[in-house]
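J.: I'll drop the sequence and a predicted model, then ask my questions.
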Amino acid sequence: MTVELRPAINEDAPDVATVLIASRDAFLPYAPMAHTVPEIRTWVRDVLLPSGHVTVACEGAQIVGVLATARQDDAAWIEQLYLLPGWTGQGIGARLLAHALATLPRPIRLYTFQANEGARAFYERHGFEALAHSDGAGNEERCPDVLYELR
């Protein structure tokens, strides 16, 4: 298996959306989708990819992972890090995260759901520390979350 990382291009929009949707369906059943599938596909095409801060992990022509980052005020953010179901546990998420850590200034922050124990353990293994827990009132899914930071 040879997974390559590259910047996402506009033509990747359908596949990027598929990764986000399939991953959410498989790994986050406790977090209701805040948007319909067509709305997510439109957002990926019209907002996420034009931001220019999306990296995809590809096995051949297939996009198997997505990383989206941003810089806001005093921190950089990991906004999306998702893998297609069936592609976890192979080091792809770690490669995408390493790419983010190598290209973003510190501190780097992210949110994940409190119930997402796998993601929490993953980020903690990579040095992220929990800064705050919330009841979810501030996110679209209304699911309790955790704010993490890497200094």
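T.: Right, received. Where do you want to start? Numbering: from 1, shown residues only.

J.: Going by C-alpha atoms from here, please, whenever you check contacts or count neighbours.
T.: OK.

J.: what packs against the longest helix along the chain?
T.: Secondary structure assigned by DSSP state H gives helix 13-27 as the longest helix of the chain. Counting contacts by 3 or more Cα pairs under 8 Å, 6 or more residues apart in numbering; DSSP states H and E, helix 13-27 packs against helix 37-43, strand 62-72, strand 75-83.

J.: who's in contact with the shortest one?
T.: Counting by Cα atoms under 8 Å, 6 or more residues apart in numbering, the neighbours of helix 37-43 from elsewhere in the structure are 13-14, 17, 21.

J.: try it against this one:
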Amino acid sequence: MSGFELRPARETDLAFARELTCCGMLRYYIRHDLLWLDEAFDVAWAGRENLLICQGAQVLGFVSLSRDQRALYVRELHVLPAWRGQGAGSWTLQQVFEMARKERRGLLRLTVFKDNPAQRLYERMGLQVVGADDCFWRMERSTAAVSAVPGRNE
């Protein structure tokens, strides 16, 4: 299969995650007149569950999660440029969706910049736009749905 796995991130992974996020998101921050602050990323990282996306010993990216009573939230999902388009993001979203189902949270939620092409991935994975805030779409998927990816025969 994919050979992907999720491993808990350690404090020593913070610099990697911050740099990957900044490199991928800075253009959106600039375009939407938002301020990137390393310190804000670090504080958010400390309060979330952070998992590395790996294939063997190779770290491909990470996902950062938070929860409330109703939902599991994908706060960050970033894959190294060399690994994009190879299924790591889709696989990770499916794993996170299964986590939400097992935890009996009714929804998987995330927020994405309106002009970020990752929105297409999220839509393919069954998330739908449910609201907007300035430059962001709020997206969610019910965990009551069948766990297979919509539109795929597995």
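T.: On my side now, so go ahead. Note that the structure is predicted; figures quoted are calculated from it, not measured.

J.: how many other residues sit next to S142 of structure 2?
T.: By other Cα atoms under 10 Å, the residues close to S142 of structure 2 number 19.

J.: Spit out the contact partners of it.
T.: Here S142 of structure 2 is in contact with 106-108 (criterion: Cα under 8 Å, 6+ apart).

J.: Enumerate every residue touching the closest residue to E59 of structure 1 other than its chain neighbours.
T.: Spatial nearest neighbour of E59 of structure 1, excluding adjacent residues (Cα to Cα, 6 or more residues apart in numbering): V3 at 4.7 Å. Taking Cα under 8 Å, 6+ apart, we find V3 of structure 1 in contact with 57-60, 92.

J.: Among those residues, which lie within helices?
T.: Using DSSP H, the contacts of V3 of structure 1 in helices are I92.

J.: Pull the most distant pair out of the contacts of V3 of structure 1.
T.: G60 and I92 (13.8 Å; Cα to Cα).

J.: So those two - more neighbours on which side?
T.: I92 (21 against 11).

J.: excluding its backbone neighbours, what's nearest the equivalent of that one over in structure 2?
T.: Under the alignment (TM-score structural alignment), I92 of structure 1 pairs with A88 of structure 2. Take A88 of structure 2 and drop its neighbours on the chain: the residue closest to it by Cα to Cα, 6+ apart is F4, 7.0 Å away.

J.: How about residues contacting stretch 125-136 of structure 1?
T.: Contacts of stretch 125-136 of structure 1 (Cα under 8 Å, 6+ apart): 114, 142-151.

J.: on that earlier part again, just the buried ones from the contacts of helix 37-43 of structure 1, in PyMOL syntax?
T.: Buried subset of those, written as a PyMOL selection, criterion 16 or more other Cα atoms under 10 Å:
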select buried, resi 13+17+21
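
J.: and which of the contacts of helix 37-43 of structure 1 is nearest to L67 of structure 1?
T.: Nearest to L67 of structure 1 among the contacts of helix 37-43 of structure 1, with distances taken as Cα to Cα, is A17, at 11.9 Å.

J.: What is the burial count for F27 of structure 1?
T.: If you count neighbours by other Cα under 10 Å, F27 of structure 1 ends up with 16.

J.: Ok, D38 of structure 2 next?
T.: 12.
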